[in-house]
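J.: What follows is a protein structure lacking sequence information:
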């Protein structure tokens, strides 16, 4: 267990803003030490993203429905925007947290990209390197100029992503992680009879819903999104070959027909396959051999 230096058991924080709207421009972090439960930590609703890494002490997290989760050193508690929650502190004088906050629009963008989870309590554990990163962010933010704040916003996000990575490594057994990487290679490869997301999960002996959850935790996107990206990347390479028709490319990349392929290709690239091929045509090349049925 990481020993927290006694000198850190002092409340100190730094709060900055990158713009005029406090809910979207907030950037803050710091250490909070208290010896008793504070009523103001009950039924909280943040209008921005906040999170705390518990360094010392114990308590209970209550979600919007009153479901309780025990929290202890090494827990990472996400205070998700506009969701009511409570944090009940054990009154033993040991509570010390490091918190970080950034704006709602930043949170929403990261959530939309699948980079942040809606799971309120994670278990990354503690390490000296993680504590050092918390101290470094605090020091950087405390002594920053206004011009440096965008870079520190990225540093705050990188800290959260690092904590996410620690949580994944703590929660996944090596055997499960091996299966997930095998699933990633099999998706859309044509190596198994049904290389769809559900077919791949069944082939590896994983329950589909659990597979979706674990795949997203490990690779920051749902397996269906990964499969689409993989198929479209293969299609783009094949479209550069003059000898293949759109129908042939659709079949090779796992689509039932050229219509389904073209529809999804345009949805994700804003171009039809023919437009993509024409855009990447080498000037002066003879494309007469292309058979675009």
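T.: Sure thing, it's come through. Just so it is clear, the model here is predicted, and its values are computed rather than measured.
J.: When you work out contacts or count neighbours from here on, use the C-alpha atoms and nothing else.
T.: OK.
J.: Walking through the stretch 51-200 of the chain, point out its strands one by one.
T.: Secondary structure of the stretch 51-200 of the chain (DSSP state E, counting those that start in this stretch): strands located at 59-62, 68-71, 76-79, 86-89, 95-102, 121-122.
J.: how about CSV for these, with distance to residue 264 added?
T.: As requested, the strands of the stretch 51-200 of the chain are exported to CSV (distance: least, CA to CA, whole Å):
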stretch, distance to residue 264
strand 59-62, 42
strand 68-71, 42
strand 76-79, 35
strand 86-89, 43
strand 95-102, 35
strand 121-122, 35
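J.: will you turn those into CSV that also has mean neighbour count?
T.: As requested, the strands of the stretch 51-200 of the chain are exported to CSV (neighbours: other CA atoms under 10 Å):
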stretch, mean neighbour count
strand 59-62, 18
strand 68-71, 16
strand 76-79, 24
strand 86-89, 21
strand 95-102, 24
strand 121-122, 20
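J.: between the ones you listed, which one is nearest to residue 239?
T.: strand 95-102 (42.4 Å; CA to CA).
J.: who wins for proximity to residue 275 among the strands of the stretch 51-200 of the chain?
T.: When the strands of the stretch 51-200 of the chain are compared by CA to CA, strand 95-102 sits nearest residue 275, at 40.7 Å.
J.: What lies in contact with the closest one?
T.: For strand 95-102, contacts defined as CA atoms under 8 Å, 6 or more residues apart in numbering pick out 9, 24-35, 48-58, 89, 134, 153, 156.
J.: for the strands of the stretch 51-200 of the chain, which one sits closest to residue 141?
T.: Closest of those to residue 141 is strand 95-102, at 11.0 Å (criterion: CA to CA).
J.: Quick check: residue 24 touching residue 105?
T.: Yes: here residue 24 reaches residue 105: they are 5.6 Å apart, a contact under CA atoms under 8 Å.
J.: So between these two, which is more surrounded?
T.: Ranked by neighbour count (other CA atoms under 10 Å), residue 24 and residue 105 place residue 24 first, with 19 against 14.
J.: here's the one I want to compare it with:
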């Protein structure tokens, strides 16, 4: 089963604020692009200065981190001869550095990216990255995809202090990439398959699919997939999917004003009643009570801060 990731495409470019002066770093853009075979690249929606013709390349005024989770392509820069990029590769771009990258036309790719700037980032990346080879072969990693998902959610909401939160997650992501690469800690082929499965589950949390669909997508028999998944994660694939769903419910209840009915529909529950039953069975509290408790905690925190 091949999942349609293109419906999850997100391109967000962000305003800066006084947080940049306080923290010394800011995030200018975050996104996800799924490029089908023979699809145009990059997608429409990028502002002037960010869109580019891969045949001519471009120069930007900030750093960029790109993580490929599907497909193949190439990367080149003024410092780096053209290199192949594959699923599980991350690469960095420096301010003022001519560069170009693109998926192979008849293969396509899926990419997460973040663009950022600041003295702290500059000092760090100039210290740990070789401009002649800024590509990290880290393999598929669900934690990195989770961080990109958190950044996308934060960028959509743009709540007070969001720039500081984004900068913190970006720093954590860079640290994780550096650590995996340094220790070559991306695991055997079987573990990479499970990481890929976890990524698919996370990216398609709003869709109707089963563990059997995931096994088919990563070319494993279901019995072998279930056994390997439980070996590496400690729980069965179905339970892992339920944990992801529960985490997303808590996020939607606490960070949006969506109704219980709308959340239930968004996450493909049969009914709002079953949705409430599921949530209560996992947390011991119903969804509305959970939302009210979160609101109480926020009000208490506001009063204590004055």
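T.: Nice, thanks for sending it over. Here the structure is a predicted model, which means the values were calculated and not measured.
J.: Give me the TM-score for these two chains.
T.: Superposed pair, TM-score by TM-score structural alignment, normalised by the length of structure 1: 0.50. Supporting alignment: 170 aligned residues with a CA RMSD of 3.2 Å.
J.: and stretch 110-122 of structure 1, how far apart are its ends?
T.: Chord length of stretch 110-122 of structure 1, first to last residue, is 17 Å (CA to CA, to the nearest Å).
J.: List the ones among the contacts of strand 95-102 of structure 1 that fall in helices.
T.: 24, 25, 134, 153, 156 (DSSP state H).
J.: And those residues, which two are furthest apart?
T.: 24 and 134 (21.9 Å).
J.: Sort out which of the contacts of strand 95-102 of structure 1 are buried, if you could.
T.: 9, 24-34, 48-58, 89, 134, 153, 156 (16 or more other CA atoms under 10 Å).
J.: The helix or strand that contains residue 167 of structure 2 packs against which elements?
T.: Using DSSP states H and E, residue 167 of structure 2 sits in helix 162-183. Packing partners of helix 162-183 of structure 2 (3 or more CA pairs under 8 Å, 6 or more residues apart in numbering; DSSP states H and E): helix 19-23, strand 26-35, strand 135-137, helix 142-157.
J.: tell me which strands and helices the third one is in contact with?
T.: In this case it means strand 135-137 of structure 2. On a contact count with 3+ CA pairs under 8 Å, 6+ apart, strand 135-137 of structure 2 meets strand 89-93, helix 162-183.
J.: do that again at 7 Å, thanks
T.: Applying 3 or more CA pairs under 7 Å, 6 or more residues apart in numbering; DSSP states H and E, we find strand 135-137 of structure 2 packed against strand 89-93.
J.: Next SSE downstream of the strand it packs on?
T.: strand 99-103.
J.: Give me the next element, helix or strand, following that following strand.
T.: strand 109-117.
J.: Excluding its own residues, what touches that next one? List them.
T.: In this structure, residues lying in contact with strand 109-117 of structure 2 by CA atoms under 7 Å, 6 or more residues apart in numbering are 25-36, 62-72, 103, 148.
J.: Drop anything exposed from these.
T.: Taking 16+ other CA under 10 Å as the criterion, what is buried in the contacts of strand 109-117 of structure 2 is 25-36, 62-72, 103, 148.
J.: about what we covered before: export the helices and strands packed on helix 162-183 of structure 2 as JSON lines, with columns for distance to residue 250 of structure 2.
T.: As requested, those are exported to JSON lines (distance: least, CA to CA, whole Å):
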{"stretch": "helix 19-23", "distance to residue 250 of structure 2": "27"}
{"stretch": "strand 26-35", "distance to residue 250 of structure 2": "23"}
{"stretch": "strand 135-137", "distance to residue 250 of structure 2": "33"}
{"stretch": "helix 142-157", "distance to residue 250 of structure 2": "13"}
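J.: Looking at those, which is nearest to residue 85 of structure 2?
T.: Here strand 135-137 is closest among these (CA to CA), at 8.2 Å.
J.: tell me which of the ones in helices among the contacts of strand 95-102 of structure 1 is nearest to residue 184 of structure 1?
T.: Taking CA to CA as the measure, residue 184 of structure 1 lies nearest residue 156 of these, at 29.4 Å.
J.: what's the distance between the closest one and residue 49 of structure 1?
T.: Applying CA to CA to residue 156 of structure 1 and residue 49 of structure 1 gives a distance of 11 Å.
J.: need the longest strand for structure 2.
T.: Scanning structure 2 for the strand with the most residues, using DSSP state E, yields strand 63-77.
J.: I'd like to know which elements that strand is packed against.
T.: Looks like strand 63-77 of structure 2 contacts strand 83-86, strand 89-93, strand 99-103, strand 109-117 (3+ CA pairs under 7 Å, 6+ apart).
J.: After the longest one, which helix or strand is next?
T.: Secondary structure here is assigned by DSSP H and E; on that basis, the next helix or strand after strand 109-117 of structure 2 toward the C-terminus is helix 119-128.
J.: what comes up buried for that next one?
T.: For helix 119-128 of structure 2, the neighbour count (16+ other CA under 10 Å) marks 121, 122, 125 as buried.
J.: Quick one: the residues you listed as TSV, columns for distance to residue 114 of structure 2 too.
T.: Listed next are these as TSV, based on distance: CA to CA, whole Å:
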residue	distance to residue 114 of structure 2
121	13
122	15
125	14
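J.: since we're on residue 141 of structure 1, how many residues are nearby?
T.: Close neighbours of residue 141 of structure 1, defined as other CA under 10 Å, add up to 25.
J.: contacting residues around it?
T.: Residue 141 of structure 1 touches 14, 152, counting by CA under 7 Å, 6+ apart.
J.: so residue 242 of structure 2 sits in a helix?
T.: Yes: using DSSP: H, G, I helix; E, B strand; the rest coil, the assignment for residue 242 of structure 2 is a helix.
J.: what number of residues lie near it?
T.: 14.
J.: That one: what's it in contact with?
T.: By CA under 7 Å, 6+ apart, residue 242 of structure 2 has no neighbours at all.
J.: Distance of it relative to residue 291 of structure 2?
T.: 20 Å.
J.: again with residue 283 of structure 2
T.: Taking CA to CA as the measure, residue 283 of structure 2 falls 12 Å from residue 291 of structure 2.
J.: More neighbours: which of those two?
T.: The residue with more neighbours, out of residue 283 of structure 2 and residue 291, is residue 291; 19 against 11, by other CA under 10 Å.
J.: can you give me the end-to-end distance of stretch 183-195 of structure 2?
T.: Note: stretch 183-195 of structure 2 ends 17 Å apart using CA to CA.
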